[in-house]
Structure formats: C-alpha cells, structure tokens
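Enquirer: fold the following for me, if possible:
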Amino acid sequence: MINVTSFRHGTLCAGVIAAEKGNGVCSAGVAFNATLVALKVFGIEEKYLERGLWEGKQFNYDKVHLALQHKRNEIDIYSSSFNVEEPFIRNELLSRTVLQQGVEQGRHGKGSIYVFSAGNSGDEAWIHDRNLETFANSIYTLVFNSMGINGSRPIYIRKGACILAATVGDHKLLTGEPLRTTSNKNGCKAFSGSSAAAARAAGSIALMLDANSNLTWRDVAYIIVHTSSLDAVKHEQEQTNGAGLKFDSYFGFGLLNETAMVLKAKDWKNVPLLQNMTFSAAIIHNSAHSVKSKVLVHTCKPSSNNCVTNVEQVSVNMKLSSDEASFKATDIILVSPSGTESYVLNHYTGNNTFDFKKQIHETWSFSSVHFWGENAAGEWTINVHHTRWTELFNWNFVPHHAEITFFGYCEICNASLFEENAPSYLLQKISNVYETLPIHTWLQVAVTLVAVAIVTIIFYYYNLFSKITFVLNLFKLTIQKRQVTPVFIPQSQMNKEESDMRSDE
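Expert: Now for the predicted structure:
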C-alpha cells in the first residue's frame, strides 16, 4: 500500500488559503470562500513513493510552465509554495516569457498574480540569495518570506532584494499560537515555513480581489507596499529609501496587514501602464578586490513610451565569469541617487566549502524592490566586491557587462493619480518632480518669469505714479478753493466802531 502521508504539502497550503469555515475541522482558510484548483507539477518515482520519501521527487519545468499559464482568464492567483534549488536555470528565458505573458494577458488583461515563497533552506543552501532563483527574481512575481514569533527572524529564511513582504509563517499570530490546517484524510496538522507564509499571502490577496476585482497585478503590489509594516520586526536591519519607505533584506516592506489591504483595495484607482527604460553601466573602477560601475540616468520626456520617473522595481542584468568560491564570496550592491543601498546579491554566510576550479559563465538578472517610489533620474552605482579577501587571494569574479532596467511609470504624467492613491508619507516633494525637467526647459521658464516680472513692475509703478499725481492735483485744488485772504483792522478803528455801537444803544 502506498504511503502518502509524507506528501500532504499541497493539501496543507490549500487549507491555509481556503479551508472551509464552520465545519468543525481545523481552522478556516484566510479566504474561505475562494475556489481552489490543484495543478500538479511534481512527480515521484514509485520506489520512493512507496517508502514515503521526498528524495525521488522529479521537478519538471515544462509542467511548471504549463501550470503557470493554465486557464489564465479563470484563475486569479497562482500560489507557488516551492523553490528551485539550482541557480542559473538554462530555460530562464522561457520562465520569464510565461510570467510576462501571464501579467499581460491573464485575468482579461488585469494580469495573473504569481505568489512565490522565499524558501526554507537558510544560509546553507546553494541558492543562499533568492535572486539566484529563476522564478523569485522575476519582476512579475510577488515573493513572500516567513516571520517568526513576536517578529523574530526564523533561522530557515533567506535574504533577497526581490522579497516583497512577509506573513506569519510559523503560527496563527505573532504571539505564537500554532498554525494548524487541513491534512490528508480530513486530518489536522501543524504547518510552518515560507510555504505556509506564501499560502497565507495568496489568501490575503484573494480578499483584496474580493473587495475590488478590478485590481491589476501591479495594483496588488502597490497596496502591499503601502500597507505593510516593519514595526513588529525585531530583526534590526531596516533601511529607509528615498521615498520614505522602510524595507529589510529578509522581510521586504514588512508584515502584511490584511485589514488595511482590503480597506485600501476598495477605493484604489488603477496605476498607469508599466513602462521600462534600460541604461548601460560604465566601469569606472577595477581592482583586485572590487569593481565599481556607474549609470547616469537622464531625465526623460513625459511623452516618451519609455519614461520612468516613479520606480517600482529595478533589475541589474550582468554578464559575469567567476569560479564557484569567488562567486559565493561576492556582494553586488546597487546604490540609487538618494543613497539607498540594495544588496541584489548577498555573499554566502554558511559553512560549506566551494571549488575554485568550478567555473560559472552566466548572464543573470538581479532584481530589487527596495527603490519603490524613488525617482529614477540621477547617478546610480553598482558596487561589486568580495567579503573574504583575507581568505581569497585570487578573487576571480569578473563582471563583463552590466545594464540597469527601471520598471515603473511616469509620475509627472500621472501626478494626480499617484497623489490620490498614495499615503501622505509617500508623496514626494514637488521639487523632486521639478528636478526631472531638462535644462533648456528651465531656461525657458526662467526667461518667461523674468519678463513677466519686469512688465508687472513697470505696470505697477506706472499706475502708482498716476495715482499719486491724481491725488496731489486733487489736494491742490481743494486747498485753492478753501484759501481766504486775511484782513487786518487797525486797533483805533476797532475802538471807534465799538464806541459807536454803544452810543447807538
């Protein structure tokens, strides 16, 4: 008889998302009125299946790609609680194409919503950074990590600039009540990890769509960014980006707030269509221990089809060569004009050893959500350096070429829409918008203002002079009308007149 008790992972995830409410079995799912579709992408060799072991699992990329495009106009959310443990997948282009088609065509043009977990293998995994995984590093997926009890960092989670946010993956609440959900044969089982976190995030997004079915896939991301918070997080590695948003390399923009998500979804106005622009990076420094490249992003015209001022995601596409050990010791940091630092690749911190002889020759995209809301214009820097130079006497990481692609929309073109949706702390100062204007436009504005000022001054003083002249003339005329010539009468004559008056009496 086949033992299937070890293969209940999908059932557990399904229970977290949409287990029935009020049937007395386990806990209700987050979106208990949602409809579920099971898409099987794994295969198990029979000899392992009979023993109830995972070692024989067969991961079929073709099945994954078929699943991610299955009934795009009927399925809203694809909840994927699995990870690829092999970096630099050769069919990465196919994966990216399937995902891009999904967000462009799915849900009748509003975009399929792809939810992925951030992984459970911790710092010891070969893919120690989520940006090395072909699905997680896509700008078309929403990646969620697991937060531990009281906001702690579970030992099994991994870093990644592509991680959008986190949910409570080990317990029902931050306080520590175990998360129990449906299992095989109508049973209940405790469930934890980033798989549970991703399932919970998928259920939360389902509640948002129930509140507003017109949300696009990017609207969903915006609402999550705007409503998540790091206030409950004990892991103190947060930064604040140039748009005032706090983020963390493990938890993205923080813990999901389902209530705030649903409330904001009800009145949310769709963000404009996604645009992108790409710039090549020029290497300005190259040493035995570090490489620095810079990209100067010029302002773009609002009428352009590829004008991004309000950044959502940034992708560093790099052609590189390295040995395995050097690669594991490398950090790649992208720095924005506002000074925000995002580690698009974190060095390996585990205890495994790696081979100097094994070579890596790849072109790979490292994505980041950490610059969300920032302005793209200005100088961007790519810093590549290794962190074990005392151990690595021959650091062989060579970046041959790098490009930076910005994804977002033109804030100048759609300022009123952005202000309507964004909370007050996200609204950039108006000067930040004006800084994107080109020099010749500024000169035209300055000349116009000076001309207007001169005309205004002349008109003002001309009218003032006319008014003063009129008042003076009027005053002069009044004085002339009121002027009386004084008559002096001698004292003797006055005495005589007085005596005459008495005699008459």
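Enquirer: from here on, just use CA atoms for contacts and neighbour counts.
Expert: Noted.
Enquirer: all helices for the stretch 351-500 of the chain, in order.
Expert: If you assign secondary structure with DSSP state H, counting those that start in this stretch, the helices in the stretch 351-500 of the chain sit at 415-421, 430-434, 439-482, 491-504.
Enquirer: which one is the residue most central in space within the chain nearest to, not counting chain neighbours?
Expert: Most central residue of the chain, judged by C-alpha distance to the mean C-alpha position with CA atoms, centre = their mean, is residue 372 at 3.2 Å. The shortest distance from residue 372 to any residue that is not its chain neighbour, by CA to CA, 6 or more residues apart in numbering, is 4.4 Å, and that residue is residue 312.
Enquirer: got the contact list for the host helix or strand of that neighbour?
Expert: Assigned by DSSP states H and E, residue 312 falls within strand 310-323. Contacts of strand 310-323 from elsewhere in the structure, counted by CA atoms under 8 Å, 6 or more residues apart in numbering, are 139, 344, 355-376, 396-411.
Enquirer: so which of those are in strands?
Expert: Cross-referencing the contacts of strand 310-323 against strands under DSSP state E gives 344, 359-368, 398-409.
Enquirer: now which of these would you call buried?
Expert: In the ones in strands among the contacts of strand 310-323, burial by neighbour count holds for 344, 364-368, 398-399, 402-409, counting by 16 or more other CA atoms under 10 Å.
Enquirer: now the two most distant members of those.
Expert: In these, two members sit farther apart than any others by CA to CA. They are 398 and 409, at 32.9 Å.
Enquirer: ok so, going back, so how far is the strand holding residue 312 off the chain centroid?
Expert: 16 Å (CA atoms, centre = their mean, to the nearest Å).
Enquirer: just stretch 206-226 next, same as before
Expert: Between the mean C-alpha position of stretch 206-226 and that of its chain there is a distance of 14 Å (CA atoms, centre = their mean).
Enquirer: for it, which residues meet the burial criterion?
Expert: For stretch 206-226, a neighbour-count test (16+ other CA under 10 Å) marks 206-212, 214-226 as buried.
Enquirer: next step: these restricted to strands.
Expert: Within the buried residues of stretch 206-226, membership in strands is found for no residue, as judged by DSSP E.
Enquirer: and this one, please, so the two structures can be compared:
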Amino acid sequence: MVGARQLLVAALLASVLSERDGSRRLYTNSWAVHIPGGEADAGRIALKHGFINLGRVFEDGHYYYFKHKRVSKRSINPHHVRHRRLEMEPKVKWLEQQVVKRRQKRAFSVPSDPLYYKQWYLDPNASFDINDNDPDPQPRYNFNDENRHGTRCAGEVAAVANNLCGIGIAYNARIGGVRMLDGEITDVVEARSLSLNPQHIHIYSASWGPEDNGQTVEGPAMLASQAFLRGITNGRGGLGSIFVWASGNGGFQYDNCNCDGYTNSIYTLSVGSTTQLGNVPWYSEACSSTLTTTYSSGSRTEKQIVTTDLRLRCTEKHTGTSASAPLAAGIIALALEANPTLTWRDMQHLVVRASKPLHLKADDWAKNGVGRKVSHHYGYGLLDAGLLVDLATKWLTVNPQRECSIDISKSQQVISDKLVIKKYIDPCSQAKNYIRSLEHVEVRVSLSYTRRGDLRISLTSPSGTYSKLVDVRPYDTSPYGYRDWTFMTTHSWDEDPQGIWTLEIENKGSSRNSGVLSFFKLHLYGTDENMMARRIKDSVISHCNNWNVDGICEECHGTFVIFGHLCLATCPPRYYNISRTLNKTVNGVRTSFTVDACAPCHSSCYSCDGYSVNHCLTCPLFSNYDENHQSCSTPIYPRRSGMNGRNNEKHGLYKVAVLVTILIGAPVALMCGITSLSWLIYRLNTRQTVMVATSLTAASETTQLRVQRDTTDEGTGGSETESTYFITQLDQQKDN
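Expert: Sure thing, here's the model as predicted:
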C-alpha cells in the first residue's frame, strides 16, 4: 500500500442560517468578479471603487471575491450603483452580487464542522475557515453542541486507532476541515470550499445541500458549478477531484434528490442510506442519480453510527445520509491508497461494480440492460469496501469521457394527463464522440405546469431500463414548473445507447392541471469502449524491486513501468512512457540498464507521446484538439448553473411587483409632485418657509438651516450621489 490519501471533509460547520423568510432574496455586501488581467488589475479596481479584494475564488482562475464595508450586509434589493460602477470597468468581464443561500446538513440535529485535534491529525493544507477567512476551521461551541456535524463525519473517515471511540474507515488518511456553513453561505463560499487546494486534497466529502423540504428545486450557482468542472479537470494532478455527496434526508417530505443539483450532478458520487436491517430509512430520498449506499440510522430499534463527537466525547447517535457519505468517502480513500492513479470516472465505474443488492429491501429492484440490479432507493446497492479495494488494484483507466447531446423536442407540447415522447437515437455514431457504453444520462427540460409537484417524469432506455427522474412531491405547489432543469440517471450504466428512448411526463394530481413542455434535450456521457467486454486484469500494480534513497522506484518487475514509488501496468493519464538508462553496481561491477518509466505530459494534454505542448494525443475536458499542431487549447469551462426554483420564482414575482408598483405608483407620484410644486410656489410667493421637518418646542421656533452629505450606504439600491438636505422649521402661531 502507498501513503495515505488526503481527504477534505466538507460536511461542514455550524448552524443553518436563521432567516426563514422564503419570499425574498437576501443580497450581501460581497461580489464575485471576473477580471482576466490578474491580481494587479483586480487590486486596482477594488481599491478604486472602495472594495476589499479577498483574493481569488479559484487558485488557477481569475474570479475574485470583493466585499464593500459601506454596503449593507443583508438587503432585499441588489445594490445597482456599486454593481454598475464595477460593470463599467473595461477589464471586468462578469460580476455578480452574492445572495444568501439556505443550506441544510443532512442529519437530524442542527450540526457542523471538524477540528477534533485530540483524535486525529488535522491537515492544515486541507483546512480553512471560509466563513471568517482564516486558517482555523475549529467549530463554534455552544450549549447544545449544534456544530458537531463535521466532527462526527470526520471521525467516521479518519479517527485514529488510539483506543478512543473506535477507528475511522481510512484511519491512516489525513483529514482537513472547511468551516463554511456557520455563517453567510453564498456561491463564492461554496466555490472556495469545493476548490480548496485541489492538488493536495483528493476527496471532498459533503453532507449538506439545499433544503430537503419536498418543494425546493435548486442546484449550484455559476461559481460552485465552475468548482466542480475545474475539480474533475485539474484536481489530483489532472486525474480529477472526487466529490462524495449525501443524497438527502427529505424522504419524510416526499422529496426527490433529482431536484438537488449537487447530488444529481455527474461530477458527484451520490450516496444513499440503508439501515442495520437493510430497510429503506424513513428519511431516504429515492432518485435515479444515487450511485451507491452505505449504512446509517433507521427505526428506534435499529443501531445508529458510532463516531467521534465534540468535547472529547464519543457518540452512537450519528444519523441520516450525513453519516452515509463519510463512510463511502473513507472506503474510496482506501481504494485510492491501493491505486492512486484512478481517475474520478474510474472511481464511479468501480463503485458501480463494488455495490451489491445483498439483503437490502426495496420494492423497485430491477435489472438494467446489462444485467445489474439497480434501485431508486439504493443505486447499485451496498458498497463493499473489500471488493472496491481489490478492483482498484486490477482496473485499467477507462478511455476519455465522450459526450453526445441530442435535441429531442424544441416545439411546445401540451402536457395534459400524459405526454409521451419517443425518439430513435444513433448517438453520434458518425462523429468522434461516438458512445458505445453509457455512464451518466442527463435529461434537460424546460416546462411550465400549474402544480409542479403533481408531475411524475420518467425515462426508458433502448434496453428497457426505467428511470423515475422525479416522482410526485405533494408539498411542491409551485406553479412555475421546471425551468431549464437537468435530471440525471445512472441506471443505464454500461448500456448501449443506440435505439428508442422514451420520455413520459404524467399528471398524478388534479385533472385541472395543465402545462407546456418547451424543450427536451438528452445528454449522453460514456466511452467508446464496450465496458461489458472488458477483462479485469490480475493486477495493474506490482511491487518495486529496488528503491533509491528518496523512496523512488528504480526497477520494476517484468513489463511494469516506474511511476514514482509504484510499478504500474501502464502509465496513467497525464503521463507517457519513456525509457531511461540507470547505472547499478553489483559486487563491485558497475553496469548500465534501461527501464521504462512514466514522465509527465505537458499540462495542457490529457494523454501524450512526449513532453512538449505539441505532443498531445487527447485533451482534457473542455479543451479542443488541434490535429495539425497536436496540441490542446486552454480549457473553456461552460457557465453552467442549476435552476434555483425558489429564487427564479421570487425573481419573477419581484419583477411583477416592480412593474405593478411602477404602473400604479408613477401616476400617483406625478400628481403628488405637481401638487407639492404648486404648494411650494404658493408658499414662496407669500414669503413663508418650506417645512421639511419640524420639532416644536415653543409657540415660535427660530429657523435653522443644516446641510449634510449622505455618507451612509445601506445597499437599498437607491442612488448614492451626494445629497443635500435642507431641514427648516416653520414659525408656528398659537391658536387664539
């Protein structure tokens, strides 16, 4: 086994925000700003407009985090003046005033983040306090220990073998903590948390997400989406960061994790829960994006999860999918310890193969097109740690990801009782992105509906695999439907996508419901390899025959190649095979011999046959390949952001309210203005003073004139131009 893997536990800190007003967006005094010119330009622009530049959002990018002390920390209105001034800067390419997000930890107490320094070594390079912008992520203590969530999650992963509370799954792993839920949660906060030190951290474990209330439809905003894209492209030396996500605890509210854009992302590995006895937990959310399952709490008679707790204590009461995701993260850490060259997609392939139905009880187990059993409650079943580690040592890297997108329907179609759309697809068969074996399937739709929660939407693959994309959500009364929302299924993994795909949208509520489907697009992801025909090797890792004083391997057995301190069957992505001549002295005789070793490609290449920029064979995701120069372009990350159902609805209502206010208020304001002006002219003509404000302390007051400059900036969206107020007091006459 190689050295321990780094793991970031992002199941994070403190209490959920106290704002419970679901009718308004709350704007903060912070902005995300894209300035490609670099640090110097960002600092100059921030200083010019009175902002504080808190640094880059991403280590390798040009998005910056600005704050302004004279803007209200919370406001129901955006600050247009500050925004426009930044927007007018030529070097500012994009900006967004940050809004407060409501996030929920996925356990049954209001919980938080990790720093349990008495029990494990908290890696400072994998830790940070995003909320307070300092390196100490220690949880905030209070009387009810509400900030214990991350400490409990971290203990499951990496609690050391020291005779306290048991041990973590990967007790040799190093672990870090990110405090990001114990304060204002914005897109920048999430993005910085999910992109912290991605060359040092290998696994990000998250047990939080949008509210599991059965009515929210929300995904990551632009910067958090960018964090995922950058992580899987550049993290872990280009092999891809691994994001492990708790599927959600909204089962009691009939929630569906496909309405959560974090856990239904193809870039996250979504983990569900089962109980000690293999039952579906009462809090479990059934959806087609869940990939695997681990144990957690259940009924009162079933055991819960044992782990570490705050104040040097242990607990036997860790619960929910919050407890399941860290168990999966620990098991994945063991697999990376066995084979650190696995890509993020390799890990998902292995998890599918290492998850088994076993004794898990559910009424929807079904075989997919390649004969694997899959369930909306459990994904492919209970994750087997031993099997995953064994497969990790025998797995050859999967071919690069291919994507094929097909517009199925662009014309509006009425949704009455049931809408069925069938389409034969030969997925990009004549193109370079031809797919033979599926991985993820995304269904992107935009539809309106009078009561969104009454819809059941499903997708059936050419092999007959049925994926329930979303089921009835009785608490979801939204009349706005799904606006450019993406559902995802993993149930057709390794199937051949060629054939007839069927989308069904069914009304399960009142016959008075109605709606319109505006568009439906199918995104297929996979590989050109027939994965079911793949033969598992005896081993892709071998022991090194000889190390140098630095621990670097100098000689491998047989045909294996040197990769650092390991011997591999083939070089991993981002490396190529090169022959090296080494000298060796045996019994006083110096001899030379040739070995095969892995050398790094140019950073722009995914695979290569040499070290330079013009030796690329394939490119990373989001890069384009130039065949003439055998080179790859700089990645251009798509600006994807998940629909925020609540915010979209609020924003629409806000626009309506503003329009109504203008239509009604403008005539009233005009009449008031004319009346006031007429009165002012009359009073001036009679040589009396205008009263703007009075404070009567006697029958007669002396007139005062005060001039003041408006220096306060409450972030209400009004003009910030200098204002002069004339406050006078009118002579008053006693009534006789």
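Enquirer: returning to what we had before: dump the residue contacts of the residue nearest to the centre of structure 1.
Expert: Contact criterion CA under 8 Å, 6+ apart gives 241, 243, 245, 310-313 as the residues in contact with residue 372 of structure 1.
Enquirer: go again with 7 Å.
Expert: Residues near residue 372 of structure 1 by CA atoms under 7 Å, 6 or more residues apart in numbering: 311-313.
Enquirer: ChimeraX command for the buried members of these?
Expert: Buried subset of those, written as a ChimeraX selection, criterion 16+ other CA under 10 Å:
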select :311,312,313
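Enquirer: want to throw the contacts of residue 372 of structure 1 into JSON lines with distance to residue 332 of structure 1?
Expert: Putting these into JSON lines (distance: CA to CA, whole Å) gives the following:
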{"residue": "311", "distance to residue 332 of structure 1": "20"}
{"residue": "312", "distance to residue 332 of structure 1": "19"}
{"residue": "313", "distance to residue 332 of structure 1": "16"}
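Enquirer: nearest to residue 257 of structure 1, of the contacts of residue 372 of structure 1?
Expert: residue 312 (20.2 Å).
Enquirer: could you measure from the residue nearest to the centre of structure 1 over to residue 122 of structure 1?
Expert: Between residue 372 of structure 1 and residue 122 of structure 1 the distance is 26 Å, computed by CA to CA, to the nearest Å.
Enquirer: which position in structure 2 aligns with the residue nearest to the centre of structure 1?
Expert: Residue correspondence to structure 2 (TM-score structural alignment): residue 372 of structure 1 is matched to residue 493.
Enquirer: so residue 530 of structure 2 makes contact with residue 399?
Expert: No. In this structure, residue 530 of structure 2 sits apart from residue 399 without contact. The criterion is CA atoms under 7 Å, and the distance is 10.5 Å.
Enquirer: is it true that residue 331 of structure 2 touches residue 171?
Expert: No. Here residue 331 of structure 2 does not reach residue 171: they are 10.6 Å apart, not a contact under CA under 7 Å.
Enquirer: more neighbours: these two, which one.
Expert: Taking neighbours as other CA atoms under 10 Å, residue 331 of structure 2 and residue 171 compare with residue 331 leading, 24 against 21.
Enquirer: tell me the counterpart of residue 285 of structure 2 in structure 1.
Expert: Across the alignment, which pairs residues by TM-score structural alignment, residue 285 of structure 2 is matched by residue 158 of structure 1.
Enquirer: nearest residue to its match in space, please, no chain neighbours.
Expert: Nearest one to residue 158 of structure 1, counting by CA to CA, 6+ apart, is residue 122 at 5.0 Å.
Enquirer: gap between the one you found and residue 395 of structure 1?
Expert: With distances defined as CA to CA, the gap from residue 122 of structure 1 to residue 395 of structure 1 amounts to 25 Å.
Enquirer: could you check which of these two is surrounded by more residues?
Expert: Ranked by neighbour count (other CA under 10 Å), residue 122 of structure 1 and residue 395 place residue 395 first, with 22 against 19.
Enquirer: and the more buried one? What does it align with in structure 2?
Expert: Per TM-score structural alignment, residue 395 of structure 1 is aligned with residue 513.
Enquirer: distance of the closest residue to residue 178 of structure 1 other than its chain neighbours relative to residue 377 of structure 1?
Expert: By the measure of CA to CA, 6+ apart, the closest residue to residue 178 of structure 1 outside its immediate chain neighbours is residue 171, 4.4 Å from it. In this structure, residue 171 of structure 1 and residue 377 of structure 1 are separated by 43 Å, where distance is defined by CA to CA.
Enquirer: for the helix or strand hosting residue 45 of structure 2, buried residues please.
Expert: Counting by DSSP H and E, the secondary-structure element that holds residue 45 of structure 2 is helix 39-48. Of the residues in helix 39-48 of structure 2, those buried under the neighbour-count criterion (16+ other CA under 10 Å) are 39, 42-43, 45-46.
Enquirer: much appreciated, bye for now.
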